[in-house]
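**Student:** Predicted model, plus sequence, below.
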Amino acid sequence: MRAAGKKFHFVGICGTAMGAVAAALRDRGFTVTGSDESVYPPMSTFLESKGIALHSGYRPENIPEDAEVIVIGNAMKRGNPEVEAILNRKLYYVSLPEVLKELFLRHRHNLVVTGTHGKTTTTSLLAWILIVAKLDPSYMIGGIPANLGKGALFNDSKFFVIEGDEYDTAFFDKRSKFVHYLPELVIVNNIEFDHADIFSDLEHVKTSFRHVLRIVPQNGMVLLNGDDPNCVEVAKESSAPIVEIGFSENCAQRISGATYGSNGSCFSLGDETFEVPLIGEFNVRNAAMAVSAARF
């Protein structure tokens, strides 16, 4: 990605992630414009408050003549008037995950939460643990946790907690988004067949998870659901240390003593006991993953 680019145009700017990154770039002094099919509050007012010029609808003339980097959203497809103009004019374009990688994640300790289910909850829990520990992490979550009040925060902390989606990156890059996130630690909550619009079968899904685990460095770590055979299988090719977490005896970090009530759950992990205001075994697993990642 061009390091010198200071003028960005976002195609599909009003998506939650696109808008958050566009605002973060504006806060860093970049010039940012954008367009979307539907421009309306609260995203439109949020972006306009940052000094970002917005266009409703997609038209070639929305793209500034001096735009240096075009960020094309995941939902954009061939036939979109701006996409076609970008290709015809041979403009420099990238995906949102590429922007995150080069301008926000490089040189950070990136904690990437993946899995078919539980990503948003586990990412939220991990971010909150680090905030309470006064580590002041950046984070990007696929939802808005009640206690955080927003789904993304970009600061200069060395820690970045990010929800790692296995969905594809863009129409021009069919790899999963999470392969761009420079993971130092990866959580794999579970792996099941999902997203039948882009994955042909379970094996196809597992291949994407293998890709991200192959790029975890040797001084990093992979935290797996040790009770899920699919998770254990995909980690075999990883060169990073692996810790299995779960209820079964084979898990290095074994969850025990779990109890569930109407107001939350309680469980032990190693010699420590934890209480969470979340109900059920699934959320105990999410919390155990977040605790283990925070210890890394």
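**Tutor:** Now that the structure is in, tell me what you want to look at.
**Student:** CA atoms for contacts and neighbours, from now on please.
**Tutor:** Fine.
**Student:** hey, where'd the helices end up in the stretch 51-200 of the chain?
**Tutor:** Assigned by DSSP state H, counting those that start in this stretch, the stretch 51-200 of the chain shows helices spanning 81-88, 96-100, 119-132.
**Student:** Of the ones you listed, flag the one that's most buried.
**Tutor:** Scoring those by mean neighbour count under mean count of other C-alpha atoms under 10 Å gives helix 119-132 as the most buried, with a mean of 22.
**Student:** let's bring in a second model and compare:
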Amino acid sequence: MSKKFHFIAIGGAVMHNLALSMVSQGFEVSGSDDEIYEPSRTRLFNAGILPNQKGWFEEKIHPELDGIILGMHARIDNPELTKAKALGIPVYSFPEFIYNQSQEKKRVVISGSHGKTSITSMILHVLKAEGVAFDYLVGAQIAGFDLMVKLSDAPIIIIEGDEYLTSPLDRRPKFFHYQHDILLMSGIAWDHFNVFPTFENYVEQFEKLVAMTPENGVFIYCERDPIVKKLGENCPADSVKLIPYQAHPSKIIDGVTYLETNLGTIPIEIFGDHNLQNLQGALEVCQSLGLSAEVFYKHIQTFQGAAKRQEILAKSATSILYRDFAHAPSKLQATVKAVKNQFPERKLIAIQELHTYSSLNKDFVHNYAHTIDDADEAIIYLNPKAVSLKKLELMDESTLREGFQRNDIKLFTEIQKLKDYLESKSYQNTNLLLMSSGNYDDMDLSSIKEKINQN
């Protein structure tokens, strides 16, 4: 008989993907949520598990359930959660459930403030292309994979290890639950200002994660990051295999990046020093799983990146429109620098939508100092509604200029005015870079794309 699980807050990005994965594995799945957006709504509907009504319903919780999977979006006083606890039904956060289903597998956890999704995606791309059996959890939709989660009887699982809180019942980082055999750490730069109030408190979570590496485990770490390098150097080398890495050697020819390897130069579709670090980390993980460097180089050539990571929306001989997920200071700086270095002769217009709690907080904005310096023109977009929902104060242009340490920053707070401004520009010999963890209020980019495509 198939096991029955109920999802509290089924509409979340990872939560609905886990639900769909479980349906495909033969589990019986139900769920609730107070709001479900696209694409979650359509995907749950097509799988036959979209809740009939929005909201929480105690009657959905019954003794026949084998478990509850609790999303971070749910409140601690959620009526379904309260009833599940009263009935003694096991309650799992999604990281706890992932571990529960992967205890017999080799667990690879990709951690760090930046690059997690890209590194995980590279590893998944190479393993799939080589025909290796594996399970995974990744934080974005990536080309060639229908879901962000897969659970099966495969012997290994690749997990993007997020440091954000586990659930309303568990205020620890998610990555503590996975009990890694192989750990990669890309870099540490203060994020989640609302959860980790000091940088020291934030770093402490990563220190604890490294300390969880088992005897005979593997710790792969980017030594270009001084904090991560120190964690690696303090790790006991007699019990843990330590593999430091830096950016993979490369060169740029006519706007194309080539890896320099002992097999010769190999063209790749991604670029930027941060991505070359990510690529080297992915290579070290694949080799730790038994793949050769030759196999990795063969398949990485066709890797096009995770969704919204240097994603090309329009392109001509003299201009490109990029969309990127960059939002934290380190991500923003790395992305702007990468695009400018790849096309140094082109003008770069960089636009940052400040969308997260940290980025919208005037007490945090100084962390963005000089992160957008490499752009020829720098624009900030703030949505007053998003600021209001987070109960924060709307920053003005002078505050942003001081925070970013750039006196020519332009601020837009109305999406139509930003759209009009961008449509008025010439994009001859110009790249346009849109960066955000949001969506610019679904700004219609069609006319901008058309202008760029016709250059």
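**Tutor:** Looks like it came in fine. Because the structure is a prediction, the values reported are computed rather than measured.
**Student:** would you list the helices of the stretch 51-200 of structure 1 in CSV and tack on distance to Glu37 of structure 1?
**Tutor:** Shown next, in CSV, are the helices of the stretch 51-200 of structure 1 (distance: least, C-alpha to C-alpha, whole Å):
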stretch, distance to Glu37 of structure 1
helix 81-88, 11
helix 96-100, 18
helix 119-132, 26
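**Student:** among the ones you listed, which is nearest Ser38 of structure 1?
**Tutor:** helix 81-88 (14.8 Å; C-alpha to C-alpha).
**Student:** What mean distance separates the closest one from the matching residues in structure 2?
**Tutor:** Compared with structure 2 after fitting, helix 81-88 of structure 1 has a mean deviation of 3.5 Å; criterion: mean C-alpha distance after the TM-score superposition for structure 1.
**Student:** Would you mind pulling up the elements that that helix packs against?
**Tutor:** Helix 81-88 of structure 1 sits against no helix or strand, with contacts defined as 3 or more C-alpha pairs under 8 Å, 6 or more residues apart in numbering; DSSP states H and E.
**Student:** Determine how far that helix lies from the middle of the whole chain.
**Tutor:** Centre-to-centre, helix 81-88 of structure 1 and its host chain are 27 Å apart (C-alpha atoms, centre = their mean, to the nearest Å).
**Student:** what do we get in structure 2 for Phe154 of structure 1?
**Tutor:** Under the alignment (TM-score structural alignment), Phe154 of structure 1 maps onto Leu151 of structure 2.
**Student:** And the helices of the stretch 51-200 of structure 1: which comes nearest Met43 of structure 1?
**Tutor:** helix 96-100 (17.3 Å).
**Student:** related to what we said a few turns ago, separation between the match of Phe154 of structure 1 and Leu263 of structure 2?
**Tutor:** Leu151 of structure 2 is 35 Å from Leu263 of structure 2, where distance means C-alpha to C-alpha, to the nearest Å.
**Student:** more neighbours, those two?
**Tutor:** Per other C-alpha atoms under 10 Å, whichever of Leu151 of structure 2 and Leu263 has more neighbours is Leu151, with 18 against 10.
**Student:** what's the closest non-adjacent residue to that one?
**Tutor:** Nearest residue to Leu151 of structure 2, sequence neighbours excluded (C-alpha to C-alpha, 6 or more residues apart in numbering): Asp135, at 5.4 Å.
**Student:** Enumerate every residue touching the aligned residue in structure 1 for that neighbour.
**Tutor:** Mapped onto structure 1 by TM-score structural alignment, Asp135 of structure 2 lines up with Ser138. Ser138 of structure 1 sits next to 152-157, 159-161 when contact means C-alpha atoms under 8 Å, 6 or more residues apart in numbering.
**Student:** From these, list just the buried residues.
**Tutor:** Buried members of these, scored by 16 or more other C-alpha atoms under 10 Å, are 152-154, 159-161.
**Student:** Can you pick out the most distant pair from the residues you listed?
**Tutor:** For those, and using C-alpha to C-alpha, no pair is farther apart than Ala152 and Phe159, which are 13.3 Å apart.
**Student:** rewinding a little: a markdown table for the contacts of Ser138 of structure 1, including distance to Thr121 of structure 1?
**Tutor:** What follows is the contacts of Ser138 of structure 1, written out as a markdown table (distance: C-alpha to C-alpha, whole Å):
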| residue | distance to Thr121 of structure 1 |
| --- | --- |
| Ala152 | 14 |
| Leu153 | 16 |
| Phe154 | 19 |
| Asn155 | 21 |
| Asp156 | 24 |
| Ser157 | 22 |
| Phe159 | 18 |
| Phe160 | 16 |
| Val161 | 12 |
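**Student:** what residue of structure 1 matches up with Glu215 of structure 2?
**Tutor:** By TM-score structural alignment, Glu215 of structure 2 lines up with Gln218.
**Student:** which residues in the stretch 351-455 of structure 2 form helices?
**Tutor:** 357-360, 384-389, 397-404, 415-423, 446-453.
**Student:** Let me know which of the ones you listed is tucked in deepest.
**Tutor:** Scoring the helices of the stretch 351-455 of structure 2 by mean count of other C-alpha under 10 Å, the most buried comes out as helix 357-360, with a mean of 20.
**Student:** Could you check how far it is from the centre of its chain?
**Tutor:** With C-alpha atoms, centre = their mean, you get 17 Å for helix 357-360 of structure 2.
**Student:** Pull up the aligned stretch in structure 1 for it.
**Tutor:** Going by TM-score structural alignment, helix 357-360 of structure 2 lines up with nothing in structure 1.
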